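**Student:** with the input below, show me the fold.
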Amino acid sequence: MEISPKAEAAPAADPWPGYFADRGHPGARRIGAGVEGVVYRLGDGQVAKVWTGRPPTELTRQVYADIAQHRLPFATPEIFQVHEHEGVVVTYERELPGVPMRGDSAHEDYERTLPVHHRNALLAVLRGLASVPGTDAMRRLTVQGDDRPLWQGHDRFQDALAGLVMRAAARHGAALAVHVPDFSAGVERTLNALRSLPDAPVTTIHGDLVPPNIHTDAAGRPVAVLDFGFYTTAGDPAFEAAVTAAVWDMYGPYAEEHTAELTRFFAQELGYAPAALTAYQAVYALTTYDLFGMDDSDGHFRWCAEQLRRNTMFSTQLS
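**Tutor:** Just a heads-up that it's a prediction; the model follows:
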């Protein structure tokens, strides 16, 4: 749940602080609100979220627990209890420390030179998540926009992604093809590349490591990773690195340079094959392009089309 700092003051008639006080949390204080509900700080490292939108499922809760049992160098979400009061779901969760690494690139221009502490923070997060084995609960998750668990009917992550690409292209691929030359051939090349990738370790994939989803401390070290769910699954950690390189700066004036630099950096530091990273970046664009809009009036659609136009999977002259 994303919260807004503009909503720090509670309305005079807010009944929830009293509700929490009656349950042993007399210092409960409203700290923010978002489209999904309101968040209250309870103290002792715990918050309560009062859900007006769709609350987390039991499967999501299990995924959080699967990750939290590992001793990572940063905190991750964990749901301790789920209550219901007069038809409203209330979750009691770990309070995540730190502040966002930086604002979203749609609202904040990034400098041309990648800060070293940002590169190091991303590397630490990627290494941490890659140390957590993928679980059955993660395999049962559905990627946003799809109609079935990603791994359903598949034993290999790469084959599961190939199935997802085919379903996503069938949804509204004609709209994307208007903006991406050689579209059908590019999709086929991407599928062939996926199927030819060797088996890889199956680990935790967050899938949306944009800067606001990584919290850092005053020294720039990552202390929390939040907002799992958009593309969370179990899979090849190289996929996480590829997507992170692409989404760290999506809309800034140096976005293309930053993506290329981070892709090279992750390949070198983590030992991932550049060709695999290229294929996975094409997959991400092919499977998320229509989640917010289906033409170039939508920023994410435009970004996906641009990603594909410069990806070698969609070039008529492959390098």
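**Student:** from now on I want contacts and neighbour counts done on CA atoms only, so please keep to that.
**Tutor:** OK.
**Student:** next helix or strand past the strand or helix carrying residue 192?
**Tutor:** Residue 192 belongs to helix 183-196 when assigned by DSSP states H and E. With elements assigned by DSSP H and E, the helix or strand that comes after helix 183-196 is strand 203-205.
**Student:** which strands and helices lie in contact with the helix holding residue 192?
**Tutor:** The elements that helix 183-196 packs onto, with contact taken as 3 or more CA pairs under 8 Å, 6 or more residues apart in numbering; DSSP states H and E, are helix 157-177, helix 274-288.
**Student:** those: which one's closest to residue 124?
**Tutor:** Each of the helices and strands packed on helix 183-196 has some distance to residue 124 by CA to CA; the shortest is helix 274-288, at 18.2 Å.
**Student:** before we compare anything, build this one as well:
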Amino acid sequence: MPGTDAMRRLTVQGDDRPLWSGHDRFQDALAALVLRAVARHGAALAAYVPDFGAGVERTLSALRSLPDGPVTVIHGDLVPPNIHVDAAGRPVAVLDFGFCTTAGDPAFEAAVTAAIWDMYGPYAEEHTEELTRLFAHEFGYARATLTAYQAAYALATHDVFGADDGDGHFRWCVRQLRRNAVFRA
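**Tutor:** Sure thing, here's the model as predicted:
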């Protein structure tokens, strides 16, 4: 489903302005969101993530260099509880729009889904790796594109539930950034 102008006017969780405000490309809008999130509480992340400033710059550069592509509806929170299935296991509905619902690059949706499908399980890192590999192969996305979007998601959402290591999502973002190939290149 194509992204619409109305979708471009939506805000995303943790931010107070429409994501696309002042931007014509999703990648540039996302880079601006990352900058706003880092300005809010980046110092808290920097205390836990080595070479934080350089990693932010590498992520921003990667986002800005991504090619234009299709702009579709993105959900931004595709996890098992948000996908309802019928008795045969076929998806029939998606719930809980709003966390990061906007118009955007479908590769962002794939990247985020791969990273958050099993955020807190004992095999979360392995599942992220396998889903990222699978989505790159099945959908033809460049691995570096998915990795850049995963770093951007961690940077943009690190403080939505709490801005220190007392929050599980914050700790998850720290782990993501510490192992993200674009961020720590």
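**Student:** so after superposing, what's the score?
**Tutor:** Here the TM-score of the superposed chains, computed with TM-score structural alignment, normalised by the length of structure 2 as the reference length, equals 0.98; 185 aligned residues with a CA RMSD of 0.7 Å.
**Student:** that older thread, so for residue 255 of structure 1, which of the helices and strands packed on helix 183-196 of structure 1 sits nearest?
**Tutor:** Proximity of these to residue 255 of structure 1 was assessed by CA to CA; the nearest stretch is helix 274-288, lying at 14.1 Å.
**Student:** post-alignment, the closest one versus structure 2, mean distance?
**Tutor:** Taken over the aligned residues, the distance from helix 274-288 of structure 1 to structure 2 averages 0.3 Å (mean CA distance after the TM-score superposition for structure 1).
**Student:** with structure 2 overlaid, how far apart is the helix holding residue 192 of structure 1 on average?
**Tutor:** For helix 183-196 of structure 1, the mean distance from the matching residues in structure 2 following superposition reads 0.4 Å, by mean CA distance after the TM-score superposition for structure 1.
**Student:** look up how far residue 86 of structure 2 lies from the residue most central in space within structure 2.
**Tutor:** Closest to where the C-alpha atoms of structure 2 average out (CA atoms, centre = their mean) is residue 153, at 2.9 Å. Here the criterion is CA to CA, to the nearest Å. By it, residue 153 of structure 2 lies 30 Å from residue 86 of structure 2.
**Student:** circling back: residue range for the helix holding residue 192 of structure 1 in structure 2?
**Tutor:** Helix 183-196 of structure 1 corresponds to residues 52-65 in structure 2, going by TM-score structural alignment.
**Student:** picking that back up, what residue of structure 1 takes the place of the residue nearest to the centre of structure 2?
**Tutor:** Using TM-score structural alignment, the equivalent of residue 153 of structure 2 in structure 1 is residue 284.
**Student:** check residue 5 of structure 2 too.
**Tutor:** Using TM-score structural alignment, residue 5 of structure 2 pairs with residue 136 in structure 1.
**Student:** do you know how far its match is from residue 60 of structure 1?
**Tutor:** In terms of CA to CA, residue 136 of structure 1 sits 12 Å off from residue 60 of structure 1.
**Student:** for residue 255 of structure 1, give me its contacts.
**Tutor:** By CA atoms under 8 Å, 6 or more residues apart in numbering, the residues touching residue 255 of structure 1 are residue 249.
**Student:** and residue 306 of structure 1, by the same measure?
**Tutor:** Contacts of residue 306 of structure 1 by CA under 8 Å, 6+ apart are residue 180.
**Student:** that one pairs with which position in structure 2?
**Tutor:** The pairwise alignment with structure 2 assigns residue 306 of structure 1 to residue 175, based on TM-score structural alignment.
**Student:** element containing that match, please.
**Tutor:** Using DSSP H and E, residue 175 of structure 2 falls within helix 168-179.
**Student:** give the buried residues for that helix.
**Tutor:** Buried residues in helix 168-179 of structure 2, counting neighbours by 16 or more other CA atoms under 10 Å, are found at 169, 170, 171, 172, 173, 174, 176, 177, 178.
**Student:** ok, so of those residues, who is nearest residue 111 of structure 2?
**Tutor:** For residue 111 of structure 2, the nearest member of these is residue 176. The distance, counting by CA to CA, is 12.2 Å.
**Student:** my read: the closest one touches residue 153, true?
**Tutor:** No. Using CA atoms under 8 Å, residue 176 of structure 2 and residue 153 do not qualify as a contacting pair, with a distance of 9.4 Å.
**Student:** at which residues are the helices of the stretch 1-150 of structure 1 located?
**Tutor:** Taking DSSP state H, counting those that start in this stretch, the helices of the stretch 1-150 of structure 1 run over residues 16-21, 58-68, 116-130, 136-139.
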